[in-house]
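**Student:** how would this look folded up:
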Amino acid sequence: MTDWNSLYASRMDGVVASDIRERMKLLAAREIIHLGGGLPDPEIFPYDALSAASQAIWADRALARTALQYAPSEGHGPLRTWIAEYLTRTGSPCGVDNILITNGSQQGLDFIAKLLLSPGDTAMVEIPSFIGALRAFDAYQPRYLGLPEDADDWRAETLSGAKFCYVGPDFRNPTGTTMTLDERNALLDLADTTGMALVEDGCYEQLRYDGAPIPSLLSLAIARHGDIEKIPVLQTGTFSKTIAPSLRVGWIAGPADAIRKLVLIKQASDLATSALNQMLLLEVVKTHLDASIAEACTVYRARRDSMLKALADNMPEAVRWTMPEGGLYVWVELPDHMDATVFAQRALAEHSVSIISGAAFYPAGASNVAVRRNTFRLSFSMIGADPARTGVERLGVLVREMAVV
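**Tutor:** Presented below is the predicted three-dimensional model:
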């Protein structure tokens, strides 16, 4: 019999299952209160707009022929143009040659890692980091370096040598926190000094509920250098959080030379993103994007507020949590002596509440990173006020149980 283990590439040694994706298998178990995953709520998807766009395509044979054919590897031209114009309107002047359409922003992260990382290269990541980004980077066998939490520690003499630094500046996954304007400029200073690239994950940027928007790294870099062709930033974006995730339409924005290299990777990977999905999406965003964003913000703001109130009402004083201005996540810190992995296991087994322990969001083997094992992530995106309160009440009970053991 074939020994498959002996045939796997060495890169597979570091590839592990996502705890979040594994827990998604539990979604059918209705008795479980799901406070961990961050799926968009399907109740707010723009069904009527998508239906109308679909009918318009099928009613026009020329459009239908285009929709059912291979798209260009760069992406559907009118959609790329729309994204470039949208970014320009929102503070990041660019052209169609600066945009590559991807199968969601997750594919964008994989492509960027493939573009920039050789085995043994250093990848810097914020701590803690988005699991999907870490799994995408793992396959290219990097060494990890953690971006210190305090911007005062962002010094070139200790943080040089990385090919890129990955960050999610707005309402980041998993903590829900946001980089200040000063921090964004400090990170650009670090990139300019060290010569590394910045990979900006912009998937939550539009889900702001409080406070004034802060310019993206892409926007700040263009303003600083005067031209997108001169910047050190690649930004990934997506419509999964604002329209619907199953369309799998995202993009990478950056200097045209890097985009051309990424197009070659796209050609070798899957040839092109679905033309039909891109055309459907374009018709919807042209007329309904603002309304979809507004509805998402209204729904998620109320759920965030409910979860924060439930935490305030039910958690002991020793427990702390973040206060996100947007996005989908709250990061909870238990007392120092508690192991959140054990806490998550007991929460599911004994209290039927699913959460994600914080240890899953740390890169393996980072030389300057200490895993904070007393943390876990909550998400409010698909949980109403009443079940969220019940779930948090149960977590509060478990904290008190474990505190006295």
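
**Student:** from here on, contacts and neighbour counts on C-alpha atoms
**Tutor:** Noted.

**Student:** gap between the residue nearest to Leu187 when sequence neighbours are not counted and Pro148?
**Tutor:** Spatial nearest neighbour of Leu187, chain neighbours left out: Trp154 (7.5 Å); criterion: C-alpha to C-alpha, 6 or more residues apart in numbering. Applying C-alpha to C-alpha, to the nearest Å, the value for Trp154 to Pro148 is 7 Å.

**Student:** circling back to that earlier point, tell me who's in contact with the residue nearest to Leu187.
**Tutor:** By C-alpha atoms under 8 Å, 6 or more residues apart in numbering, the contact set of Trp154 is 147-148, 186-187, 190.

**Student:** structure for this one too, so we can compare:
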Amino acid sequence: MTVEWEKLFAGRVGGMSASEIRELLKLIAKPEIISFAGGIPDPDLFPAPALSRAYQKVFESNSGPGDALQYTISEGYTPLREWICAYMESKGARIAMDEVLVTSGSQQALDFLGKLFIGPGDLVAVTKPTYLGALQAFSPYEPTYVSIAMDDQGPVLDEVDTALARKPKFLYLVPDFQNPNGITVSLDRRIAIIERCAAAGVAVIEDAAYAELRYDGDSIPSMVALDAERNGGSPATVIHCGSFSKTMVPALRVGWVCGAKDAVQRMVLMKQAADLHTSTINQVVMHDVVSEIFQGHVRRLRDAYKQRRDAMLTALADFAPPGVTWTKPEGGMFVWVELPEGSDGVALLERAIKEANVAFVPGAAFYADRSGKNTLRLAFSVNKPERIREGIRRLCGLLGQGAV
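**Tutor:** Alright, predicted model coming up:
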């Protein structure tokens, strides 16, 4: 007799699914493929010299590397948490040390938030579309999703009201240059959402992974800062997820979550059970690097990614056939394309890879209800401008042939 593994798995395992993006990354490793699929930073822009100096400093310090190679507290390396508190205060949110938890990337924070709030059948409000990684993090806890449509200012308020009337546990939102559609939630819409959620007793989870990558327009206060302002300086409704993956490097897996002390302290217990703490030496190195170069390095990223965004928008304007529309993001890493009704992004992807050596992510992956079949996400961050233009030319050539 052998073990029948499927019969032993917990029911929540059925909510787990592979990331379309991760699977695509396996498929499109060939150098001839122009990939607009992975929303990843350009490795040519990683601050490798600063990281090298920081690791060297650890191993050549007078006290030796012992502390950096040792276990540390689950909350995170204290100097890094102090830096995060100062950073958040510079953005308008007064966060205390015991309201910050360093996580293994902000993805771990999303998993902890799912575990903290969601029981089988609980309602969770998300935008339509939303970040695929959030759906992956939340779905194993067996929620029922309430999807909220968006316009160019963010979630549509009438639909927010309808969702809140059903009393979801939280509203998850990427307010700055959203992954996947690049939309930024306007100031008025942010304030209205916070006020409505506070009145309904519904938490807001703000995923701020792209907030520093603004190329045009005026900066808008984060939702956690607006929440703190209306609550006398400290957040009461918004839980904020931050990350160094897009501004520094993803491989160190250093992110954070901050907000109401009661929620964060529960997540500390989850951290203790999950992995004890995020890598000590990676936290030490990250603190050294962000203390030294953060603002200057972010300016460098903005300059490079702005050129790539502009190249993609120009190419779409030059080559896209009639009936195709797209967003014009002020920052981030993504342009969202909408094809004529009845089009199928998955079928287009198959042809694009085979016939044009171009890849992207079909938009249905970003909808909790798997709608949006006529949409695509194009990431511009990792390719140089000339390669972006060539890839868009090829893709639009297929669209012009009625490939959808």
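
**Student:** report the TM-score for the pair.
**Tutor:** Scored against TM-score structural alignment, normalised by the length of structure 2, the superposed chains reach a TM-score of 0.96; 398 aligned residues with a C-alpha RMSD of 1.4 Å.

**Student:** buried members of the contacts of Trp154 of structure 1 into PyMOL, please.
**Tutor:** Per 16 or more other C-alpha atoms under 10 Å, the buried members of the contacts of Trp154 of structure 1 correspond to this PyMOL selection:
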select buried, resi 147+148+186+187+190
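
**Student:** regarding Trp336 of structure 2, what is its secondary structure?
**Tutor:** strand (DSSP: H, G, I helix; E, B strand; the rest coil).

**Student:** that one matches what in structure 1?
**Tutor:** Here Trp336 of structure 2 is matched to Trp331 in structure 1, going by TM-score structural alignment.

**Student:** do you know how far that match is from Gly391 of structure 1?
**Tutor:** Per C-alpha to C-alpha, Trp331 of structure 1 is found 15 Å from Gly391 of structure 1.

**Student:** and these two? which has more neighbours close in?
**Tutor:** Shown here are Trp331 of structure 1 and Gly391; by other C-alpha atoms under 10 Å, Gly391 has more neighbours (26 against 22).

**Student:** which stretches of structure 2 form strands?
**Tutor:** 34-35, 100-103, 123-128, 144-151, 154-155, 170-173, 203-207, 238-243, 255-258, 325-326, 334-338, 358-359, 361-362, 375-379 (DSSP state E).

**Student:** separation between the aligned residue in structure 2 for Leu348 of structure 1 and Gly400 of structure 2?
**Tutor:** Aligned by TM-score structural alignment, Leu348 of structure 1 pairs with Ile353 of structure 2. Counting by C-alpha to C-alpha, the separation of Ile353 of structure 2 from Gly400 of structure 2 is 16 Å.

**Student:** nearest spatial neighbour of Leu398 of structure 1, chain-adjacent residues omitted?
**Tutor:** Leu398 of structure 1 sits nearest to Ala347 (C-alpha to C-alpha, 6+ apart), 7.1 Å away.

**Student:** check contacts around the one you found.
**Tutor:** Taking C-alpha under 8 Å, 6+ apart, one finds 353-355, 394-395, 398 in contact with Ala347 of structure 1.

**Student:** please apply the same query to Arg351 of structure 2.
**Tutor:** Here Arg351 of structure 2 is in contact with Ala403 (C-alpha under 8 Å, 6+ apart).

**Student:** to Asp369 of structure 2, which of the strands of structure 2 lies closest?
**Tutor:** Comparing these by their distance to Asp369 of structure 2 (C-alpha to C-alpha), the top pick is strand 144-151, with 7.9 Å.

**Student:** so Ile99 of structure 1 sits against Gly250, correct?
**Tutor:** No - contact criterion C-alpha atoms under 8 Å: Ile99 of structure 1 and Gly250 do not qualify, at 10.1 Å.

**Student:** so between these two, which is more surrounded?
**Tutor:** Ile99 (27 against 23).

**Student:** what do we get in structure 2 for that one?
**Tutor:** Match for Ile99 of structure 1 (TM-score structural alignment): Val100.

**Student:** not counting its neighbours along the chain, what's nearest its match?
**Tutor:** The shortest distance from Val100 of structure 2 to any non-neighbouring residue, by C-alpha to C-alpha, 6+ apart, is to Cys258 (4.5 Å).

**Student:** quick one: map that neighbour onto structure 1.
**Tutor:** Alignment note: Cys258 of structure 2 maps to Ala253 in structure 1; criterion TM-score structural alignment.

**Student:** its match against Asn98, yeah?
**Tutor:** Yes - using C-alpha under 8 Å, Ala253 of structure 1 is in contact with Asn98, at 5.5 Å.

**Student:** give the residues shared as contacts by those two.
**Tutor:** Ile259.

**Student:** more neighbours: which of those two?
**Tutor:** Ala253 (29 against 25).

**Student:** what about that one, distance to Gln106 of structure 1?
**Tutor:** Taken as C-alpha to C-alpha, the span from Ala253 of structure 1 to Gln106 of structure 1 is 14 Å.

**Student:** can you tell me which residues contact the equivalent of Glu82 of structure 2 over in structure 1?
**Tutor:** Per TM-score structural alignment, the equivalent position to Glu82 of structure 2 in structure 1 is Thr81. Contacts for Thr81 of structure 1 (C-alpha under 8 Å, 6+ apart) come out as 95-96.
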